[in-house]
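Q: Dropping the sequence and predicted coords here.
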Amino acid sequence: MIDKPDIATLLASVLADEGGAVTPPIVQTSLFSFDSYAAFEARMAGESDTALYTRVQNPTVAAFESLMAGAEEGDAAVGFASGMAAISSTVLAFIKPFDRIACVEHVYPDTYRFFEQILRPMGVEIQYHSASAFESDPDLLDGVAVAYLESPSSVVFAPLNLPRVAEHARRHGTLTMIDNSWASPVFQRPITLGIDIVLHSASKYISGHSDTVAGVVVSSRAHIARIRDLTLPLLGAKLAPFEAFLLTRGLRTLNARMMLHKATADLFVDRLGQVPQVRKVNSPGANTVPGLSGRSGLMSIEFDDSVDIPAFSDALRLFRLGVSWGGFESLLLPARVGLAQAGAHNSMQTFGVSPNLVRLNLGLENAEDLWADFQAALSASLT
């Protein structure tokens, strides 16, 4: 759980600058004007940080960014219109043609497509490695510009020993980036473990309500300044004031929500171990790797061949079928749906995900009701 800094305390410190408002106001404007030529000139010359244009700067967005920087124990943060905007804008700010990227296997599918369909044709070399390779090979990152990480990884949720990977990266001068959407800053703070840049699909646990698409990046002031100066204004994928307002609302309840997700996930992990049709449960828990203090509500299960996956999916009543996660609602994503996705560069196919695997997003409904729904659907799907 969050001990230092506490998100509620951070929120209060931001609100102290907003005239006592309980909620940061939505500053819904595209443009900020100036009272004098001198003030305008100073801002354009970089001698002032007065708000100029919402594509690059907005008070509502700045309040959210300040909260996220504090929650991840970074120096600064920058918000984006989506998780993929955060990922692509951050990577593009730090790589150039002929650079090498070392990426963890089972990376988020759209990150994989971005690497393969955008970066590789630009001359960037991308190599994919297992979590164990990142940990065990001290020279894996020799000559690598960027190590792109997820801990745990997508779909199969393989965790990483981040302090060890960070140590390897420092030895070779490699910049480390990690998608921390699964754990949130409640259960993992990669910057404190030696990682340089932390990214979130804020659409997930940070929002927590399935009503916002957004992303955010936290790092040192120098790294965030580079992103702000280069890719944020020129690619234009800015975070809007209303979305920032919703994300600040989500941060108010992040700790409480994550604890409930964890409790339900712990219940499922304990009981799934007794289900004969379950071959494997992918859900790293507290202390699986250094710095991980709890499991979130996103996990995957591999069934044996006795389970009819389509029948199981259709028999569920509380779990809905969908691709996202992190909100109130519980969701199911069968891997065979992902394996069948049309188009080139299917990461599930590339990394050999089992067609018997299903991903569960355990929401905030009653845990016993979710378990009863799961059991009933499983019983109805046995062949």
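A: Cool, got the structure. Since we're looking at a predicted model, the values are computed, not measured.
Q: rest of the way, CA atoms for contacts and neighbours
A: Noted.
Q: Roughly how far does residue 161 sit from residue 237?
A: 32 Å (CA to CA, to the nearest Å).
Q: putting a second one here so we can go through both:
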Amino acid sequence: MDISHIINELGEDRSLYFNAVAPPIVQASNFVFDTFDDLRKAFEDEDSAYLYSRGKNPTIEILRKKLAALDGAEDALVFNSGASAIFAAVLANVKSGDHIVSVDKPYSWAWRMFDNLLPRFNVTTTYIDGTKIENFENAIRPETRIIYLESPNSNTFELQDLEAVARLAREKGIITICDNSYSSPLQQKPIALGIDMALQSATKYIGGHSDTVAGVLTGKKDMLNKIFNEQLLNNGSIISPFNAWLILRGLRTLPVRLAHIKNSTEKVVAYLKNHPTIERVIFPFDEDFPQIDLAKKQMTSACGLLTIVLKTDSYNNIETFTYSLKHFLVAVSWGGHESLILPQAAGIGPELFDPNKEQHRMARVYIGLEDADFLISDLEQALTVL
């Protein structure tokens, strides 16, 4: 299915809403039924009719169709955050006594669920280096129900061989879940590589404007129907119609934004790699990246997120450099119009800072929609403090 059709036309029957070019925000909590039979059918399956916006809503339904098609999946669910999507996907597939294999250092709210919440219900997790398929093979137990992936991750960008992991999991009857937030559906399609469920933070590239929070989960219809009826309806973690409309708006410009960000990022990476104060640049499509061949095999490109390792032994120098930047905002997340920086040292504190640990000298950089030369000039003046 052509991406232009998906983004601009799929799911949009304008005759239903006064031929408006943009779909309306159906800001309704509940819906009217003309017959007992229609009402009965809605009670039997809330995803088959508009009953109550805690479950299904016309604005959200348009978004679901587009996101499923972008991922090449049978269905999609949209949640009020990426963390909600993770929680629902995992909770739907474990019970007491089950075991999860997860890549090491996953997204913080996945990690907190694995370590703090699930053990209360006798569900355990083993963390592994996901860059080697044998580590998955060695970690699997008879009670393993989920393999949780994040490829690339959002800090040092380690990848997993998604086809190989999916093949192994199918042989063992294990569900695979992959966080695809780094790449977006335009740069990597885990479903096509055999993964059962793909999830991502729609707050990032899909929304694209840093003004709404959302999460997406895609996969087979029967699995997502189960999650809809159990986790989503029970947790009430559906996205609001207004936020769904904002995500639809963001989708319209997704290919153009990603193309611009990709080109700018490549220029910034080339500049940083030759700067005397930068020890290392970590970026999945850089030729020096350890997994460059795998990245090119399963991703079409990499976009705006990279990490730099600063040449300094001073915590104060890192702080001074960070706040010398005039056009990079100091903030978490990525995928919006604005460029960002997030130094690891800020989460460590001066008393624990160790310059011998490379991680302590890392700063994650996100390249937004500003012109590349504009951003390079800002980096140049700020790096002089080092």
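A: Great, that's in hand. A quick note: this is a predicted structure, and the numbers were derived from the prediction, not measured.
Q: TM between them?
A: Remark: TM-score between the superposed chains equals 0.91 [TM-score structural alignment, normalised by the length of structure 1]; 369 aligned residues with a CA RMSD of 2.1 Å.
Q: What residue in structure 2 is paired with residue 328 of structure 1?
A: Aligned counterpart of residue 328 of structure 1 in structure 2: residue 337 (TM-score structural alignment).
Q: which residues touch its match?
A: Listed by CA atoms under 8 Å, 6 or more residues apart in numbering, the contact partners of residue 337 of structure 2 are 208, 209, 210, 368, 369, 370.
Q: Longest helix in structure 1, by number of residues?
A: helix 254-272 (DSSP state H).
Q: Which residue comes closest to residue 50 of structure 2 once chain neighbours are left out?
A: Distances taken as CA to CA, 6 or more residues apart in numbering place residue 56 nearest to residue 50 of structure 2, at 5.6 Å, with adjacent residues excluded.
Q: correct me, but the one you found touches residue 42?
A: No: using CA atoms under 8 Å, residue 56 of structure 2 is not in contact with residue 42; the gap is 10.5 Å.
Q: Which one's more surrounded, the two?
A: For residue 56 of structure 2 versus residue 42, neighbours defined as other CA atoms under 10 Å are more numerous around residue 56 (22 against 17).
Q: Where do the strands of structure 2 begin and end?
A: When assigned using DSSP state E, the strands of structure 2 occupy the ranges 75-79, 99-103, 124-128, 144-150, 175-179, 197-201, 215-219, 278-282, 305-310, 329-330, 340-343, 362-366.
Q: just checking, what packs against the third one?
A: Under the contact criterion of 3 or more CA pairs under 8 Å, 6 or more residues apart in numbering; DSSP states H and E, the helices and strands touching strand 124-128 of structure 2 comprise strand 99-103, helix 133-139.
Q: ok so, going back, residues that sit against both of residue 56 and residue 42 of structure 2, list them.
A: Taking CA under 8 Å, 6+ apart as the criterion, residue 56 of structure 2 and residue 42 both touch 49, 50.
Q: got the contact list for the residue nearest to residue 138 of structure 1 when sequence neighbours are not counted?
A: Distances taken as CA to CA, 6+ apart put residue 168 closest to residue 138 of structure 1, at 5.3 Å, once the chain neighbours are dropped. If you count contacts by CA under 8 Å, 6+ apart, residue 168 of structure 1 has them with 138, 139, 141.
Q: Over to residue 294 of structure 1?
A: Residue 294 of structure 1 is in contact with 183, 187, 262, 285, 286, 287, counting by CA under 8 Å, 6+ apart.
Q: tally of neighbours for residue 125 of structure 2?
A: As a burial measure, residue 125 of structure 2 scores 22 neighbours (other CA under 10 Å).
Q: same question, residue 46 of structure 1
A: For residue 46 of structure 1, the number of neighbouring residues by other CA under 10 Å comes to 9.
Q: Please report the distance of it from residue 34 of structure 1.
A: Taken as CA to CA, the span from residue 46 of structure 1 to residue 34 of structure 1 is 14 Å.
Q: try residue 317 of structure 1
A: Residue 317 of structure 1 sits 56 Å away from residue 34 of structure 1, going by CA to CA.
Q: ok, back up a step: and the contacts of residue 337 of structure 2, which are buried?
A: By neighbour count, with 16 or more other CA atoms under 10 Å, the contacts of residue 337 of structure 2 hold 208, 209, 368, 369 as buried.
Q: measure the equivalent of residue 377 of structure 1 over in structure 2 to residue 317 of structure 2 for me?
A: For residue 377 of structure 1, the aligned residue in structure 2 is residue 382 (criterion: TM-score structural alignment). Relative to residue 317 of structure 2, residue 382 of structure 2 is positioned 10 Å away (CA to CA).
Q: what's the answer for residue 52 of structure 2, then?
A: 54 Å.
Q: Now do the helices in the stretch 1-150 of structure 1.
A: Assigned helices in the stretch 1-150 of structure 1, in chain order: 7-15, 37-44, 59-71, 83-94, 109-114, 131-136 (criterion: DSSP state H, counting those that start in this stretch).
Q: right, so of those helices, which gets closest to residue 224 of structure 1?
A: Residue 224 of structure 1 sits nearest to helix 83-94 of all the helices of the stretch 1-150 of structure 1, at 8.9 Å, using CA to CA.
Q: average distance between the closest one and structure 2?
A: In the superposition with structure 2, the average deviation recorded for helix 83-94 of structure 1 is 0.9 Å (mean CA distance after the TM-score superposition for structure 1).
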